[in-house]
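In: starting from these lines, generate the structure:
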Amino acid sequence: MSDLACRIDVWLWRARFAKTRTLAATMVEKGAVRLTHHGQQVRLDKASRSVHPGDRLVFALGGRLFDLEVLALGERRGPPEEARALYALTAEG
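Out: Okay, the predicted model is just below:
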């Protein structure tokens, strides 16, 4: 991957929406994550799909619906403060 894109399972793990990459991949492969990229919304089915800054993600986790915009990709799975800097919740989220 480049500096402009990141695998969705890696991003969900770095942003602390999943404890492991395996759990993040399972969530994606079940079709639980929707991605809006350049105005086109798709339901993701593979953990290897890319996410870019500016994309929107919608998914349910723990009985809560998350609707967020990807702000950054991150370089590691850091502390919660660092993870929260990777996204911004939208008004609906």
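In: CA atoms for contacts and neighbours, from now on please.
Out: OK.
In: what's in contact with stretch 2-15?
Out: Under the criterion Cα atoms under 8 Å, 6 or more residues apart in numbering, residues 1, 18-22, 24-25, 28, 47-53, 73-74, 76-78, 80, 83-84, 86-87 lie in contact with stretch 2-15.
In: to compare with the earlier structure, here is another sequence to fold:
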Amino acid sequence: MRKFFEDGNAERRLDSWIWAVRLFKTRSAAAAACRGGHVRVNGSPAKPGQRVGPDDEIRLRVEGVEKIVVVVRAITKRVGAAVVPECMVDRSPPPPPKEVLASVPRRDRGAGRPTKRDRREIDRLRGLEQ
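Out: Next up is the predicted model:
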């Protein structure tokens, strides 16, 4: 079998594993997410050096999206996108529909900081005003 699958049941570093299965572009970004509290293993906050193995559940925030994955095989070398499903099971909820995202009011880029009047109008649209 391929080199990155040797001893796939052993435990590996968390930051190395989430980088290897392409959840982050760099290992340093994966470690920063762990240090920032954006990664949880089996429900508890995780450090970059924490060991993960098969059947561990990892919850992380990537670019504002919640991802839930279960480790199938612990690897350290980065693998191709076609091999990733052999190493993890993605249990993430489906993304919200585009209609919901489009209904959030957005300011034009470069329009500057909202005035007090603008903020009150935004709050009124959101239904936050009492």
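In: re earlier: among the contacts of stretch 2-15 of the first structure, which ones are buried?
Out: Taking 16 or more other Cα atoms under 10 Å as the criterion, what is buried in the contacts of stretch 2-15 of the first structure is 18, 21, 24-25, 28, 47-48, 50-53, 73-74, 83-84, 86-87.
In: just those residues: which are in helices?
Out: Within these, residues falling in helices by DSSP state H are 21, 24-25, 28, 83-84.
In: how about the strands in the second structure?
Out: The residue ranges that make up the strands of the second structure, judged by DSSP state E, are 12-13, 39-41, 44-45, 51-52, 57-62, 65-71, 88-90.
In: measure the mean distance from the longest one to the first structure post-superposition.
Out: After superposition onto the first structure, strand 65-71 of the second structure lies on average 1.0 Å away from the residues it aligns with, using mean Cα distance after the TM-score superposition for the first structure.
In: same check on the first one?
Out: Comparison of strand 12-13 of the second structure with the first structure after fitting gives an average deviation of 0.3 Å (mean Cα distance after the TM-score superposition for the first structure).
In: out of the strands of the second structure, nearest to residue 119 of the second structure?
Out: strand 65-71 (26.0 Å; Cα to Cα).
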